[in-house]
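In: just coords:
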């Protein structure tokens, strides 16, 4: 029972300004709001505009959380690609902008005051600001528990000589936290920016700062479930795995909000016409880009496979430019291929016609794919995606690697061969179905993630 006179809970959520961070935190916030708790979601102005533009008028009316924005300090024409400029500007401007925002909200009414701030661990240092304003601190990890465990171990790894002060692995050694957690290789750490030590050093520093704040936070929430990563979960104090964070977690939730692009829903009528378990779904998330030569190899591999495919091709997928398909490709695959700029991925993966997922292995895609029981062909791009690949292929055995050749290209032969290997491997599909059942069970009734979420809600209200 709530204490008489106690302030009503008001949660302020702050993601890092990138699709893979905004979307899962927004899903969590919609679940929190569905329990009668006021939630204000803070994006940068640039991201806020993208999210709102991608929502229909009905979505805006139904959205249970308040969406507001703060500047990110960059000029309007900046491309805001992940890197030094974006990170430096966020670090420089976000603390002051957030302080002003919270003071403004708190000044309106005593009933409206912010009681809790949920911050992405990559910007966890902002909680130093919010704590001074009387708000409780909660850290959110949009990636794997293993990544959060790694961040919390940074000081120990530096003292032991495993990492230098730029976050680089010394002596080409592997980093290993537990026998039951895949090792991290050089250039595959959460903060790795190969070839850009300046950016890597800054990102590493922000992770260190976020890790220090996380040790003082009341709770550390994560889009995972205990049964998926028990060794990693056990390494983290005050840890509440609340995943998989899906649009279907709660009947009061919906799929609205969080996407940076308009979702092409015409893919559903196309999927409905395909045979069960026949479609290759291809999507590399919001950041990955490829050379035109590599995209040609992928296109020709999909053609060689003779299977139906749904391919998400962003307008900037070819190293920031429009993709040029091989001569005659679109005409030759017209009857069995569909290409869209952005898809409602969670719903696509849940469709009965999907056979496998060619993925960059971002954590959100990983969680959505495994929760729908879909086998993976892994094509990691950067950062934690390589570690997620190790989980998928080595620990969970629900996918296969797509290996580059001596020129760094995944060849059409490699891709088409691995498609056939994956779809003829009964054990991989069996493992994927088992993991799906485990994931869905974790968010049902009194099971792990469901119970953890209830614990957090009870704490917010009391």
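Out: Done, it's in. What you see is a predicted model, and the numbers here were worked out from it, not measured in a lab.
In: hey, let's count contacts and neighbours off CA atoms from now on
Out: OK.
In: which residue ranges of the stretch 251-400 of the chain form strands?
Out: 279-283, 309-312, 337-340, 354-359, 376-378, 399-401 (DSSP state E, counting those that start in this stretch).
In: reformat those strands as a markdown table; add mean neighbour count and distance to residue 273.
Out: Shown next, in a markdown table, are those (neighbours: other C-alpha atoms under 10 Å; distance: least, C-alpha to C-alpha, whole Å):
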| stretch | mean neighbour count | distance to residue 273 |
| --- | --- | --- |
| strand 279-283 | 23 | 11 |
| strand 309-312 | 22 | 12 |
| strand 337-340 | 18 | 12 |
| strand 354-359 | 24 | 12 |
| strand 376-378 | 27 | 23 |
| strand 399-401 | 23 | 26 |
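In: will you turn these into a markdown table that also has distance to residue 9?
Out: A markdown table is the format used below for those (distance: least, C-alpha to C-alpha, whole Å):
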| stretch | distance to residue 9 |
| --- | --- |
| strand 279-283 | 38 |
| strand 309-312 | 40 |
| strand 337-340 | 41 |
| strand 354-359 | 39 |
| strand 376-378 | 41 |
| strand 399-401 | 42 |
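In: what's the closest of those to residue 232?
Out: Checking the strands of the stretch 251-400 of the chain against residue 232 by C-alpha to C-alpha gives strand 399-401 as the closest, at 20.9 Å.
In: need the next SSE after that closest one, C-terminal direction.
Out: On the C-terminal side of strand 399-401, the closest following helix or strand by DSSP states H and E is helix 412-423.
In: now that following helix against strand 354-359, angle please.
Out: Going by axes from the mean of the first three to the mean of the last three C-alpha atoms, to 10 degrees, helix 412-423 is angled at 130 degrees with respect to strand 354-359.
In: before we move on, back to that, tell me which of the strands of the stretch 251-400 of the chain lies nearest to residue 248.
Out: Among those, strand 354-359 sits nearest to residue 248 (C-alpha to C-alpha), with 18.4 Å.
In: give me the helices and strands touching that closest one, please.
Out: The criterion is 3 or more C-alpha pairs under 8 Å, 6 or more residues apart in numbering; DSSP states H and E, and the helices and strands that strand 354-359 contacts are strand 279-283, strand 376-378.
In: as CSV, these with distance to residue 246 would be great.
Out: Formatted as CSV, the entries for the helices and strands packed on strand 354-359 read as follows, by distance: least, C-alpha to C-alpha, whole Å:
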stretch, distance to residue 246
strand 279-283, 18
strand 376-378, 19
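In: check it against this one:
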């Protein structure tokens, strides 16, 4: 994708600063690649800690700087402590919590030093770094926020945010008011676990997101207008800021096969050969993201007895390896070898989902997984458990109609201690019925395929996302021209 501009004699140096989580690092790297491909004078630079270079570098090509994307590092804020985990989802739950709360403030001084040293023309900051717009403004540099989620969850959460003062503390559920499309009812336990008043750092992020954003030039979303048409318009109307809907970014540079396979880091590619031996649409892909911490009892229900093993369907399952010995019996992998494959390292998810053997995706409904599945037309079995994932599930199940819940027979919650165990019988039934040819879920499969067609069209020449990237590039060159 190449975009022409009248300001081609001026380089545009863009700093992109992602949060320390794969769900933020990966899509922002894709966005950097889109900027580099959009115009030869765009100079995007990913700004990360040294430990996160290995996550973003493989998708860029054989060496840093491939395709025009550079990498600059800054010291990890905890380098002088015993904590050496630099990416959420890699260490313990305690380290994960620290990575949410602390770097939002501790990264700020390092960013200021890098801005002084490199003098970028534009800063693109993860929305989690609520301080970035004011920092950029100190140096007279325009700032753009990158929102790693969609507009639907953000608009829904904005409504919930506005409703807080009038909400009953004893309410079991709330109806999201003044929302375009189907009525959305949220059980209170399914509201995000960082909801207002529960986390100081996240409260500041929300205040920034839902405030006036006086120092922000615009906002970039990894979504596309055909997927969230009404909610994209609603966001633009309410926020009155430049908004660019440039996704699905996972579809960028699909000709770079090696970069797509290793997007997010070097991982387990043996599963791709296993998929080659399976019939089209016969496999359910099971993955709950990089930050899933299922209890051993739940993993046992998912795997053993009447779970995946006795669902009578082929399955490819991504399993975190930190507690496998607690629930996986000796010989289990050998027993399911013909019909199941367990991935214990980072999965090449985009390549897996694009494989013709995949017929369904059992997912936690993290936004990246949602968009990566939809972009290739794969229907989903939903199993949310944290953050805004229950809101994303509403979009899939009740608005688009391309997904079904794995289980809806007990209490589900964003708080780990409130989760009820999802029984193995429910898992097996959901998987078997969802992949049944000509069964009750055939309409969901059809809707998912239609969304996949729309996603591809959005990224192609003349599509809405292509147009928004073009508008963004032209706006950026206009900014530095005026400066």
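Out: Yes, it's here. Fair warning: this is a prediction, and the values are worked out from it, not measured in the lab.
In: about what we covered before: looking at the helices and strands packed on strand 354-359 of the first structure, which is closest to residue 153 of the first structure?
Out: Within those, the stretch nearest residue 153 of the first structure is strand 376-378; the backing value is 27.1 Å (C-alpha to C-alpha).
In: what's the mean distance for that closest one versus the second structure?
Out: Here strand 376-378 of the first structure is compared with the second structure after superposition; its mean distance to the aligned residues, by mean C-alpha distance after the TM-score superposition for the first structure, is 0.7 Å.
In: contacts only, for the aligned partner of residue 132 of the second structure in the first structure.
Out: Across the two structures, residue 132 of the second structure finds its equivalent in residue 126 of the first structure, going by TM-score structural alignment. Contact criterion C-alpha atoms under 8 Å, 6 or more residues apart in numbering gives 94-95, 119 as the residues in contact with residue 126 of the first structure.
In: please redo it, this time with the cut-off set to 7 Å
Out: With contact taken as C-alpha atoms under 7 Å, 6 or more residues apart in numbering, residue 126 of the first structure is in contact with residue 95.
In: residue 259 of the second structure contacts residue 59, correct?
Out: Yes: using C-alpha atoms under 7 Å, residue 259 of the second structure and residue 59 qualify as a contacting pair, with a distance of 4.0 Å.
In: so between those two, which is more surrounded?
Out: Neighbours around residue 259 of the second structure and residue 59, counted as other C-alpha atoms under 10 Å, are more numerous at residue 59. The numbers are 27 against 20.
In: now do the end-to-end distance for stretch 208-217 of the second structure.
Out: Distance between the boundary residues of stretch 208-217 of the second structure (C-alpha to C-alpha, to the nearest Å) amounts to 14 Å.
In: chain center to that stretch: distance?
Out: On the basis of C-alpha atoms, centre = their mean, to the nearest Å, stretch 208-217 of the second structure sits 22 Å off its chain's mean C-alpha point.
In: flag every buried residue along that stretch.
Out: Residues 208-210, 213, 215-217 are the ones in stretch 208-217 of the second structure that count as buried (16 or more other C-alpha atoms under 10 Å).
In: those in strands, which ones?
Out: Cross-referencing those with the strands (criterion: DSSP state E) gives 216-217 as the overlap.
In: between the buried residues of stretch 208-217 of the second structure, which sits nearest residue 288 of the second structure?
Out: Comparing every one of these with residue 288 of the second structure (C-alpha to C-alpha), the shortest separation belongs to residue 209, at 26.6 Å.
In: which residue is the nearest non-sequential neighbour of the closest one?
Out: Taking C-alpha to C-alpha, 6 or more residues apart in numbering, and ignoring the residues beside it in sequence, residue 209 of the second structure has residue 127 as its nearest neighbour in space, at 7.5 Å.
In: now residue 374 of the first structure
Out: Ranked by C-alpha to C-alpha, 6+ apart and with sequence neighbours excluded, the top spatial neighbour of residue 374 of the first structure is residue 356, at 5.5 Å.
In: equivalent analysis for residue 441 of the second structure, please.
Out: residue 434 (5.8 Å).
In: contacts for the longest helix seen in the first structure, please.
Out: Of all segments of type helix in the first structure, defined using DSSP state H, the longest is helix 84-108. Contact with helix 84-108 of the first structure is made by 70, 72-74, 80, 112-114, 126, 129, 199, as judged by C-alpha under 7 Å, 6+ apart.
In: tell me how many other residues crowd the equivalent of residue 277 of the second structure over in the first structure.
Out: Pairing criterion TM-score structural alignment: the partner of residue 277 of the second structure within the first structure is identified as residue 273. Counted by other C-alpha under 10 Å, the residues lying close to residue 273 of the first structure total 9.
In: before we move on, what about residue 354 of the second structure?
Out: Burial measure for residue 354 of the second structure: 15 neighbouring residues, criterion other C-alpha under 10 Å.
In: what lines up with it in the first structure?
Out: Checking with TM-score structural alignment, residue 354 of the second structure has residue 350 as its match.
In: surely that match meets residue 372?
Out: Yes: here residue 350 of the first structure lies in contact with residue 372, judged by C-alpha under 7 Å, at a distance of 5.4 Å.
In: what sits against the residue nearest in space to the middle of the second structure?
Out: Most central residue of the second structure, judged by C-alpha distance to the mean C-alpha position with C-alpha atoms, centre = their mean, is residue 368 at 2.6 Å. Contacts of residue 368 of the second structure were listed using C-alpha under 7 Å, 6+ apart, and they are residue 23.
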